[in-house]
Each structure stands twice: as structure tokens, then as C-alpha cells.
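Colleague: Okay, sequence plus prediction incoming.
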Amino acid sequence: MPKVTFLPINETVDVESGQSLMDVAHEHHIPLECACEGSLACSTCHVIVDEAWFDKLEEATEDEDDILDKAFGLTPHSRLGCQIVMTEALDGLVVTIPEYSLNFKVEVKK
């Protein structure tokens, strides 16, 4: 079963292949918002993919790139969590949830 680590909360969770990263986050109560519920209409599930993993992802579609342009704190390794589908090849994936999205500030419990 693949694993994914969410930073900065430093939580690693098991996932099922075929789940979107957004669904994984919600299932495990990870603070990753998704105002559009995965319909590719907002940028609130914006994540920053660790550089070592970025090229292992499917390429972003033009629609995803258009939505990412609206993301707060966009980086060259930004993707939408609703568009990352977990596979065995992504076992060990590391993503960072940005501190801010268009709708809220992520609070990390210390």
C-alpha cells in the first residue's frame, strides 16, 4: 500500500491506489481544503510536491495549469491535490501544504 507524507504537519499515511491526494487528505483529517470538491474549479487543494517526486507525477493538464495560476504561493512544483492520483509508483510521495490558500490559513499543531 503506497504511503504519502504531508508537510509541515509531518504526517505519513497509507493510501489506496486510485485515490486522489485530496481524498486521502480528507480521509485522514489532513488540513487540505477543497472548496470545489475536486471538480477542478478552485485552487484550494494546492500542494507543493517535493522536487524528487515532481517528475514522477502525470503531467498537469492545461485545465489544471489554468486553475493553478490562481493559487496563492505558486511554485514550479505546485499541483492540485485533486488531480494527483496515487499509484504504487508514488509510494513515499512527499507534499507540502502551503501555509495559506485563497480561503484559509493552515494551523499546524505543535
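Modeller: In hand now; what should we look at?

Colleague: CA atoms for contacts and neighbours, from now on please.
Modeller: OK.

Colleague: can you give me the helices for this structure?
Modeller: Assigned by DSSP state H, the helices in the chain fall at 21-27, 51-54, 62-68.

Colleague: just those helices: most buried one?
Modeller: For these, the largest average neighbour count (mean count of other CA atoms under 10 Å) is found in helix 21-27, namely a mean of 19.

Colleague: So which elements touch that one?
Modeller: The criterion is 3 or more CA pairs under 8 Å, 6 or more residues apart in numbering; DSSP states H and E, and there are no helices or strands that helix 21-27 contacts.

Colleague: circling back to that earlier point, pipe the helices of the chain into CSV and attach distance to residue 3 per row.
Modeller: Listed next are these as CSV, based on distance: least, CA to CA, whole Å:
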stretch, distance to residue 3
helix 21-27, 10
helix 51-54, 13
helix 62-68, 24
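
Colleague: put this beside the first:
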Amino acid sequence: MARRHHGDVTRPAPGTGIKLHFKDSKGNLVKTIEANEGDDILSLAHEHDIDLEGACEGSVACSTCHVVLSPEHYDLLPEPSDDENDMLDMAFGLTDTSRLGCQVQLTRELDGMTATLPSATRNMFVDGKKPTHH
């Protein structure tokens, strides 16, 4: 498989992809999508118009793509890098199953995972203006 870049998302044929559920901070389902192996949560959120900021565009320089994952799926992921842990320390509403969406790439074993969006984000780089996605 060719190396993919952050934000490079191709939608799978319906019924063939890895299911990912997005919930809001109150636990209400926002949207269920299908994704391909190797897609990251931040890129998928942007592809499907889900309100997950990602101010640094996946360069692990902010915590605005912070999501809370379902515990049973969190344990299937590789450990976060030191850079990711440093950014997570600044995330609003940090939990034991928090990750940066830009750093979580989907695999078949993550089928059915839930990513819950926090009620707010902390962004040191932008003054309330939403970035445009390229």
C-alpha cells in the first residue's frame, strides 16, 4: 500500500469499510461512518463534516483533535508517542482513553469503535477563528 498523507481519505464502498461512531460530549450519536484501514480519525471527521478542529493539521502541535475512545478499542492501539502525550496533557477533559484523532489510524480490529468529542478544546494558536481545511 502506498504511503498516505494526513487528510488523504477515500470513502470505501458502502458496507465494506471499518465502522466508526462519533458521539458528542453528552453521548449522543453524531454520525456513523465507514473508513478504510490506515485512515486517521481527524481526516475522517473532516471528510464527513464532523466538528473536530485539528488546528495544527495533524502535526502533533496542538490538542484540538482530542477524542475519547471506547475503552475496549483504546487498548488495541499502540501506545501514544511522547509528542502525543505532551499535547494530550493540554487537552480539555482528558480521560484515561483520550487520544489525538490525528494519531489514531484505523485497523480492522477497531471496527465499531466510538470516538467521543469533548465539550471544548484548548487552542493556543488560533483566537477563536476556525481554520480552513485544505
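Modeller: Ah, there it is. None of these values were measured; they are calculated from a predicted model.

Colleague: what's the TM between chain one and chain two?
Modeller: Overlay of the two chains. TM-score (TM-score structural alignment, normalised by the length of the first structure): 0.89; 104 aligned residues with a CA RMSD of 1.2 Å.

Colleague: just to revisit the earlier point, and residue 89 of the first structure, which of the helices of the first structure is closest to it?
Modeller: helix 51-54 (10.1 Å; CA to CA).

Colleague: residues in contact with that closest one?
Modeller: Applying CA atoms under 8 Å, 6 or more residues apart in numbering, the contact partners of helix 51-54 of the first structure are 77, 90, 93, 94.

Colleague: ChimeraX command to pick out the buried ones of these?
Modeller: This is the ChimeraX syntax for the buried subset of these, where burial follows 16 or more other CA atoms under 10 Å:
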select :90,93,94
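
Colleague: which residues sit in contact with the spatially most central residue of the second structure?
Modeller: Central residue of the second structure (CA atoms, centre = their mean): residue 101, 2.3 Å from the mean position. Neighbouring residues of residue 101 of the second structure by CA under 8 Å, 6+ apart: 40, 41, 42, 65, 66, 67.

Colleague: Throw these into a markdown table and include distance to residue 75 of the second structure, thanks.
Modeller: A markdown table is the format used below for the contacts of residue 101 of the second structure (distance: CA to CA, whole Å):
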| residue | distance to residue 75 of the second structure |
| --- | --- |
| 40 | 17 |
| 41 | 16 |
| 42 | 19 |
| 65 | 19 |
| 66 | 17 |
| 67 | 15 |
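
Colleague: quick one: which of these is nearest to residue 92 of the second structure?
Modeller: Distance to residue 92 of the second structure across the contacts of residue 101 of the second structure (CA to CA) is lowest for residue 66, with 8.1 Å.
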